[in-house]
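J.: my questions are about this predicted structure, shown below with the sequence.
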Amino acid sequence: MNSKPPLPLRPLLTTQPRFPWHHFTMRFTSSPRGARLARRLAGKRLHAWGVPYGSDAHDALTLVVSELAANAVSHGLVPGRGFRLRLSAEGTTVRVEVTDTRGECLPALTEPSDELEGGRGLLLVAALTDCWGWYPREDGPGKTVWTWGPRRSSGRTQVGA
């Protein structure tokens, strides 16, 4: 069974947020429009927390949100149910969680096919962040894919899959 890991204790961002702790949670429709809105709101929230637009950290984190939201729409879709985005910042660490309602389609890194357009989202997430993983959804069917970042070390870690 997978467990929900704690936030890392070491700093990951190069800029210090204005406040020591932030939290943002919102539900979105499982559609391309919902994924786009999640990315935009995450970008605005990160900027308000002291991760400025155009910085490497901001660009990496908004891309991670975009990829995880797109995966929730593509692979976690259950008709009539949306997905949830949760951002947490403690000190200089940002954690991204995307929860969908489909538990049987589990995230895994795979080699992308040259013939297919998709299949590279989790590879990007793994390349841009220090650690990622998933755990079963606590309040119903589904799963939560989480990560923290952006990447500051050379090692790649996946926990809980």
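T.: Good, I have the coordinates. Residues are numbered from 1 along each chain as shown.
J.: C-alpha only now, for contacts and for neighbours.
T.: Will do.
J.: work out which residue lies at the spatial centre of the chain.
T.: residue 96 (4.0 Å; Cα atoms, centre = their mean).
J.: tell me the contacts of it?
T.: Counting by Cα atoms under 8 Å, 6 or more residues apart in numbering, residue 96 makes contact with 65, 85, 86, 87, 88, 146, 147, 148.
J.: do a quick rundown of the strands in the chain.
T.: Secondary structure of the chain (DSSP state E): strands located at 21-28, 83-90, 93-100, 131-136, 143-149, 157-159.
J.: let's bring in a second one:
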Amino acid sequence: MTCLLLPPHPASVSTARRWAAPLLPADVRDGVVLVVSELVTNAVAADQAADATDDIEVELVVDRPRGHVVLAVTDASDRPLPPPPAHVPAEEDSGRGLLLLDALAEDHGWVPRPCGGGKCVWARFRCACTPLPTGPTAPRHLECTDAA
């Protein structure tokens, strides 16, 4: 499990993408990075709307033995995650994040934050993870976990 704390500021979106990309298996990298971008964008907007000052938490778990990656992003909004829209007009600049989440993730959802105030949006992606090399050359940040 790897975690990143970010201020609720628009610049955090690109920081999250750059942080996540090297941690991910190649076969899911582009899709997960795209969803990271969308979820962090939504979290920044929710935190700014709530005038929240708490950091946004982005968590990645690469579970190679089970063949999946789990992404979780917190935000300050207590509102449930809405269903993806049926249609977004081409001229709209936003509104596609939940469509992308629905299309790219194997499963996704949200839970209220246990400490109160806000929620955690999560997504699970199926990957063809290959085992890490053994020995001192295995990077620590990509070690297998038994997390959900």
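T.: Thanks, I have the structure now. These numbers come from a predicted model, not from an experiment.
J.: that older thread, redo the strands of structure 1 as a markdown table? Include distance to residue 124 of structure 1.
T.: Below are those laid out as a markdown table (distance: least, Cα to Cα, whole Å):
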| stretch | distance to residue 124 of structure 1 |
| --- | --- |
| strand 21-28 | 22 |
| strand 83-90 | 18 |
| strand 93-100 | 14 |
| strand 131-136 | 11 |
| strand 143-149 | 12 |
| strand 157-159 | 13 |
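J.: so which of the ones you listed is nearest residue 77 of structure 1?
T.: strand 93-100 (7.2 Å; Cα to Cα).
J.: quick one: that closest one aligns where in structure 2?
T.: Taken onto structure 2 by TM-score structural alignment, strand 93-100 of structure 1 occupies residues 68-75 there.
J.: how close does the matching stretch sit to structure 1?
T.: On superposition with structure 1, the mean distance recorded for stretch 68-75 of structure 2 (mean Cα distance after the TM-score superposition for structure 1) is 0.5 Å.
J.: could you pull out the buried residues of the longest helix seen in structure 2?
T.: When structure 2 is parsed with DSSP state H, its longest helix is helix 29-49. Across helix 29-49 of structure 2, burial judged by 16 or more other Cα atoms under 10 Å covers 29, 31-48.
J.: equivalent analysis for stretch 114-131 of structure 1, please.
T.: Buried, per 16+ other Cα under 10 Å, within stretch 114-131 of structure 1: 119, 121, 122, 124, 125, 126, 127, 128, 129, 130, 131.
J.: the last one pairs with which position in structure 2?
T.: Under the alignment (TM-score structural alignment), residue 131 of structure 1 pairs with residue 107 in structure 2.
J.: with the third one instead?
T.: In structure 2, residue 122 of structure 1 lines up with residue 98, judged by TM-score structural alignment.
J.: does its match touch residue 84 like I think?
T.: Yes. The pair residue 98 of structure 2 and residue 84 qualifies as a contact (Cα atoms under 8 Å) at a distance of 4.9 Å.
J.: residues contacting the spatially closest residue to residue 62 of structure 2 that is not a sequence neighbour?
T.: In space, and not counting its chain neighbours, residue 62 of structure 2 is closest to residue 69: 4.5 Å by Cα to Cα, 6 or more residues apart in numbering. By Cα under 8 Å, 6+ apart, the residues touching residue 69 of structure 2 are 24, 60, 61, 62, 63, 124, 125, 126, 127.
J.: at 6 Å instead, please
T.: Residues near residue 69 of structure 2 by Cα atoms under 6 Å, 6 or more residues apart in numbering: 61, 62, 63, 124, 125.
J.: tell me how far it lies from residue 56 of structure 2.
T.: As judged by Cα to Cα, to the nearest Å, residue 69 of structure 2 and residue 56 of structure 2 stand 19 Å apart.
J.: repeat that for residue 118 of structure 2.
T.: Residue 118 of structure 2 is 10 Å from residue 56 of structure 2, by Cα to Cα.
J.: circling back to that earlier point, mind picking the two most distant members of the contacts of residue 96 of structure 1?
T.: 85 and 148 (13.5 Å).
J.: isn't residue 136 of structure 1 up against residue 146?
T.: No. The criterion here is Cα atoms under 6 Å, and residue 136 of structure 1 misses it with residue 146 at 11.2 Å.
J.: and stretch 104-117 of structure 2, what's buried?
T.: Buried-residue list, stretch 104-117 of structure 2, by 16+ other Cα under 10 Å: 104, 105, 108, 112, 113.
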